[in-house]
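In: Predicted model and sequence below, questions to follow.
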Amino acid sequence: MLRGLYTAAAGMVTQQRRHDTATQNIANLNTTGYKQVDSVSHAFPDVLISAMSNGVTKPIGRVNTGVFAEQSISQYLQGDLIESGKPVDFALDTNLQVADPVTGENITFDGSGKYTSPQGEVIYRPQAFFTVQDNDGNNLYTRNGSFTVTPTGNVLSAGGFKVLDEQGNPLVLTEPQDNLKVDGQGNLLDPRTGQPSGTKIGVSVITRPQELVRDGNGVFHAEDVNTAGIRFANNGDNLKVRQGFLENSNVDATQVTVDLNAAYRAYEANQKVIQFYDSSLQKAVNEVGRV
């Protein structure tokens, strides 16, 4: 009986986490550059139930001992681009490809940006991010291109971080922001000649985005740059920097609402199971115990 009580309690904790994740996604439905988070649940290890008869052990079967919310996974799919018309607003339009190591052909990713090879290897679609830097000199990565410019020309992200150029240095404008022109590769153009000025917005390509850690405020960091496969973008990458646009959240409102209701119903069902066990234990103590 107690095992069933613990299993139901574990289910309630898991559904609470699923509910919190869905609520977070809904709250950021209109947050620029926000990436949807999915809660992944796993079962506790199964227990083999056996019976002993005349010294012989016979397996009866397996019983599951509960479920737990193991982790939250970010979905880095491209969000819709919304035109803002502001010269310091930028969005990344990406379709980065990976060649199959066996055939050499481009991999076709599924709707979640994942591909599983015949050998069972899981490959995620590489993603591109604007590169920013905090006050401690740590590089962070964001898809929120709503930038601002200080009176001294420093370009800052929406979270107040320094936006970097492709050399890893803080990006500083020498011209008024109204004259700012950027081409599709992220090169800042000379307003007098229309040619690249030699400065380029720092866009990082992350080969293994699943290694990124969410920091909040729309930014991510990598515990190990080499493991995440981080490098600055080059002209051969299939991506464009769109000036005067912002990337909307990639949250699927319909699916998140379904997940929210499902988590609520599952939580309610586990709650009723606990109430049943509580009633049974009360009867066992107060009534059976008197006999």
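Out: Thanks, I have it.

In: alpha carbons only for contacts and neighbour counts from here, please
Out: Will do.

In: List the buried residues for the longest helix anywhere in the chain?
Out: Scanning the chain for the helix with the most residues, using DSSP state H, yields helix 253-286. Buried positions in helix 253-286, judged by neighbour count with 16 or more other CA atoms under 10 Å: 256-257, 259-260, 263-264, 266-267, 270-271, 273-274, 277.

In: Looking at the residues you listed, which is nearest residue 12?
Out: Nearest to residue 12 among these, counting by CA to CA, is residue 267 at 5.1 Å.

In: here comes the other one, which I'd like you to weigh against the first:
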Amino acid sequence: MLKDNFNDLLSFMVVARERSFTRAAAQLGVSQSALSHAMRNLEARLDVRLLTRTTRSVVPTEAGEQLLVRLTPHLVEIEQELTALRDRRDRPAGNIRISAGEHAMSAVLWPVLKPFMAHYPDINIEVTVDNGLTDIVDGRFDAGVRLGEQIAKDMIAMRIAPDMRMAVVGSAAYFAQYGVPQTPEALENHRCINMRLPTLGGLYAWEFEQNGREMRVRVDGQLTLNSLPQRLDAAVAGLGLAYVPQDTVVDLVADGQLVRVLESWCPSFEGYHLYYPSRRQHTTAFTLLVEALRNENAQWSTIKHN
């Protein structure tokens, strides 16, 4: 009885969190029908309805929400204790989930992860690349990588990269046809390559600053792309101007494939930080990754306690 209840309560927590039998079944490694059957058995044993099922989703009832609130801390505590026991093994092992933007992943995180995973073959790492402002607590991530100014005050943050500067670039052929913008306002008369922000659903407004004057310009163009490599390729092809991290265009500018404009207007942003919940008990695997990132970027590393 105890074993059945424990397994089913764990399954209930996942279903309630995911709001989906399909996603919960995938996480638990069981079939959707078996999971649904287990939930019905749990409800029958407790003699209370825990989930409301519709054709599109599943949500906890009021009783289910109360159970979830009381249950989650205990199951998380058990999971942490078991993880701590596992961490006493000679070879560090465990799972780490990280949320990072596309540029942060390629420029900062990936160069560290490659040697790290080769050195620790029993540590599994899952990185979700997402340019939105993902809630790492709600998404059950161990950590995220984000620009310093975007991090919530209740997180611990460790700087892992220098300040980042943006660049406006286009091809020589584009400027020969459409002219060179002299001010950010002039971009309204140019074909620009937009990027949609997944968090808000709107198009990203290009940010500029000069002599203390800040400006956000909403640009128009034929093309909207969220992928950084494709935005660069489109700019090289003469399809419009792109607003991208400066480090991604150094070689393209040097060999003449792209030309940089409005350089004096392009601001710097506080560099990338690894951030994580301040009160969370971390595994040995996660601690090792933090140390690897700190050592790789020692000159930028600063721990902030908020």
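Out: Cool, the structure landed. Model, not experiment: these values are computed from the prediction.

In: Got a TM-score for the pair?
Out: Here the superposed chains carry a TM-score of 0.26, computed using TM-score structural alignment, normalised by the length of structure 1; 128 aligned residues with a CA RMSD of 6.3 Å.

In: Looking at the buried residues of helix 253-286 of structure 1, which is nearest residue 56 of structure 1?
Out: The closest of the buried residues of helix 253-286 of structure 1, once distances to residue 56 of structure 1 are taken by CA to CA, is residue 277, at 33.2 Å.

In: Contact partners for the closest residue to the closest one other than its chain neighbours?
Out: The shortest distance from residue 277 of structure 1 to any non-neighbouring residue, by CA to CA, 6 or more residues apart in numbering, is to residue 5 (6.5 Å). Counting by CA atoms under 8 Å, 6 or more residues apart in numbering, residue 5 of structure 1 makes contact with 273, 274, 277.

In: Just the buried positions in the longest helix along structure 2, please.
Out: Longest helix of structure 2, by residue count under DSSP H: helix 62-86. By 16+ other CA under 10 Å, the buried positions in helix 62-86 of structure 2 come out as 64, 65, 67, 68, 80, 83, 86.

In: and the gap between the fifth one and residue 70 of structure 2?
Out: Pointing back at residue 80 of structure 2 there. The gap separating residue 80 of structure 2 from residue 70 of structure 2 is 17 Å, by CA to CA, to the nearest Å.

In: Likewise for residue 223 of structure 2?
Out: For residue 223 of structure 2, the distance to residue 70 of structure 2 equals 49 Å [CA to CA].

In: returning to that earlier point: reformat the buried residues of helix 62-86 of structure 2 as JSON lines; add distance to residue 216 of structure 2.
Out: Putting those into JSON lines (distance: CA to CA, whole Å) gives the following:
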{"residue": "64", "distance to residue 216 of structure 2": "45"}
{"residue": "65", "distance to residue 216 of structure 2": "42"}
{"residue": "67", "distance to residue 216 of structure 2": "47"}
{"residue": "68", "distance to residue 216 of structure 2": "43"}
{"residue": "80", "distance to residue 216 of structure 2": "45"}
{"residue": "83", "distance to residue 216 of structure 2": "47"}
{"residue": "86", "distance to residue 216 of structure 2": "50"}
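
In: so which helix or strand takes in the residue lying closest to residue 157 of structure 2 once chain neighbours are set aside?
Out: Residue nearest to residue 157 of structure 2 in three dimensions, not counting chain neighbours: residue 275, with 4.2 Å by CA to CA, 6+ apart. Assigned by DSSP states H and E, residue 275 of structure 2 belongs to strand 272-277.
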